[in-house]
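Asker: My questions are about this predicted structure, shown below with the sequence.
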Amino acid sequence: MALERLHKFLARAGVASRRQAEELIREGKVKVNGRVVTELGVKIDPDKDRVQVEGKRVQPPAPPVTFMLHKPYGYVSTTRDPQGRRTVMDLAPKDYGRLYPVGRLDYDATGLMLLTNDGELAQRLTHPRYQVPRTYRVTTEREMDEKALEKLAGGVQMDGHPVSTEVKLLKKGSGKTILEITVWEGRYHLIKRLLEDVGYPVLKLKRVAFGPLRLGRLVRGACRPLTRQEMLNLQLTVSRKYLKIAASGKPQATVPEGRKEAEPSGAARPVRRIKVVSPPEKEVG
């Protein structure tokens, strides 16, 4: 097998993201054939060399696979929770080894997340450099006035930096507003903070798209493998050179008991960035 950089091997094996793998190497926590390695440029043969992280053997990675999950309310978006709450890993398929959540959502938020064993892909999807779009359907308290809509669509300052947004007004009436908001970063509590900044707290938050992927009719709590076309579109989003098709096998979807699985939504085209889109002038019923 061709030689591979150590930190890339660790990311592919699902040990950590590439950046985290680099830190593990710098900290002297990685051994190759019994010797501590602290240089990032070291290459290994995954089939012949013995790699250990903090004393534990790292097995050659399984074929990459990525799943779409419809996260329900009341789950944390981590692999484990110190408070003992349910995590999204409780909904993950059990036959594919270690999977990691990509595109975290708040405990009280719902919608599209990814689960993958592909550390390289996960790192690219979440790195600010790639500006992967995330689209949310948001329900706010009260009917939003035009001034607040214009401010939200005009790009809000957050932590001293502008946040580009694409805003669509879906419905306004009966004491609430429903919006679709697209942002190109994954900052902590970003959508909630944006809405609070214009004076309209969030009642409901649901991610309906991540990059070129749309949630479609996937039911809450269900998890399915990405289609080949969805996988290609996702990889094209983060790099046109990153064209390896994941999931050589045919992983099976998981569906909560008592529910029927929806058909996979059609693969969306890669999203082109639109910095600001003003909301429509008329209300949508």
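Answerer: It's in.
Asker: switch to C-alpha atoms for all contacts and neighbour counts from now on
Answerer: Fine.
Asker: Excluding sequence neighbours, find me the nearest residue to Lys8.
Answerer: Arg18 (6.1 Å; CA to CA, 6 or more residues apart in numbering).
Asker: Please determine how far the one you found is located from Val208.
Answerer: Counting by CA to CA, to the nearest Å, the separation of Arg18 from Val208 is 27 Å.
Asker: what's the answer for Val198, then?
Answerer: From Val198 to Val208 the distance is 22 Å (CA to CA).
Asker: ok, now Gly160?
Answerer: In terms of CA to CA, Gly160 sits 28 Å off from Val208.
Asker: who's more crowded, these two?
Answerer: Higher neighbour count among Gly160 and Val208: Val208, with 21 against 7, using other CA atoms under 10 Å.
Asker: element containing Pro162, please.
Answerer: strand 161-163 (DSSP states H and E).
Asker: Please enumerate the helices of this protein.
Answerer: Shown for the chain, the helices assigned by DSSP state H span residues 6-12, 18-26, 119-126, 146-153, 190-197, 228-238.
Asker: Got another one to weigh against that:
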Amino acid sequence: MRLNKYIAHHSSYSRREADKAIQDGYVRINGEIVDNPATQVVEGEDIVYVSGKQITTRDKYTVIVYNKPKGELVTKSDPRGRKTIYDSLEKKYKHFVPIGRLDFATEGLLLLTDASKVASALMNSNLERVYKVKIKGPITKEMEDAMMNGLELSDATAGGHSHSKITSMTFSPFIGYKIHKSEQNYSVLKIAIAEGQNREIRRFFAHFGAEVADLKRVSFAEIELNNLPTGKVRFLSRSEYSALYTFMKEVKKKEKERAK
């Protein structure tokens, strides 16, 4: 893991604050001053200090569910002064890492954790993510074919952010979808996907000339948004933690097998 990311994941430092601390010479790895934010850190082996205080990882972890409203960025700080999720979250969650991202105009279930290993495992998983989607225009046969069979785009810039460096994208077949309404003016459907690519859903429908008017994530694996009010936080239930512990055990098992 990159040094600046490691510090941001395991402390109250933002990524930019971590960069400055590193560049100013306040960071040591195994006793040696390091001034490159991209230096790789091996969790469990390397010992990192910032201003003389050791950055520690924890075996125990906490995961929270945040019902993100529209109009908040999933980042620790924004140079343009726009509102971020950390402006709304309590200070005790400042060091929590978002598991994946929801864009500025997307709302719904966002998971955050105090353990980078959990964040990485969930972000890189193929666990089911379910969204409610409202698009402008009807749902076409071409859209349904792509949802069922997947889609590969050499130009996936439509629907992406204007500053995004991503130009091409491959969409795996959706796990499932259900059409609630399909009309000339707008359509509503629920979709289940197993990926978390950058603006994936907006790019998918934009390819067919359909703008996503509303997008809300309602579940991630066994974790449901349910009736959590917008802008509020809850901890995982016992059953949700149990499912997560089982998942993390499988991740650890596979890592050990690959290391053999």
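Answerer: Happy to help now that I have it. Nothing here was measured: the structure is a model prediction, and the numbers come from that model.
Asker: Skipping adjacent residues, who's closest to the residue in structure 1 that Ser219 of structure 2 lines up against in space?
Answerer: Ser219 of structure 2 maps onto Ala209 in structure 1 when the alignment is built from TM-score structural alignment. The spatial neighbour of Ala209 of structure 1 that comes closest, neighbours along the chain excluded (CA to CA, 6+ apart), is Thr135 at 4.9 Å.
Asker: Neighbours of the equivalent of that neighbour over in structure 2, how many?
Answerer: Aligned by TM-score structural alignment, Thr135 of structure 1 pairs with Val130 of structure 2. By the measure other CA under 10 Å, the count of residues near Val130 of structure 2 is 22.
Asker: my guess is Val130 of structure 2 meets Ile191, correct?
Answerer: Yes: with contact defined as CA atoms under 8 Å, Val130 of structure 2 reaches Ile191; the gap is 5.7 Å.
Asker: re earlier: next, the contact list for the match of Thr135 of structure 1, please.
Answerer: Each residue near Val130 of structure 2 by CA atoms under 8 Å, 6 or more residues apart in numbering is listed here: Lys190, Ile191, Ala192, Ile193, Arg217, Val218, Ser219, Phe220.
Asker: Number of residues surrounding the second one?
Answerer: To tie it back to what came earlier, the one meant is Ile191 of structure 2. 20.
Asker: that older thread, is it correct that the match of Ser219 of structure 2 is in contact with Val132?
Answerer: No: between Ala209 of structure 1 and Val132 there is no contact under CA under 8 Å: 10.4 Å.
Asker: neighbour count winner among these two?
Answerer: More neighbours surround Val132 than the other of Ala209 of structure 1 and Val132, with 24 against 20 (other CA under 10 Å).
Asker: Tell me who's in contact with the counterpart of Ala115 of structure 2 in structure 1.
Answerer: Alignment note (TM-score structural alignment): Ala115 of structure 2 maps to Asp118 of structure 1. Neighbour list for Asp118 of structure 1: Ala11, Arg12, Ala13, Gly14, Pro64, Val65, Thr66 [criterion: CA under 8 Å, 6+ apart].
Asker: do that again at 6 Å, thanks
Answerer: Contacts for Asp118 of structure 1 (CA atoms under 6 Å, 6 or more residues apart in numbering) come out as Arg12, Pro64.
Asker: Please name the nearest non-neighbouring residue to Asp116 of structure 2.
Answerer: For residue 116 of structure 2 the amino acid is Ser, not Asp. His9 is the one closest to Ser116 of structure 2 (CA to CA, 6+ apart), at 5.8 Å.
Asker: Many thanks, have a good one.
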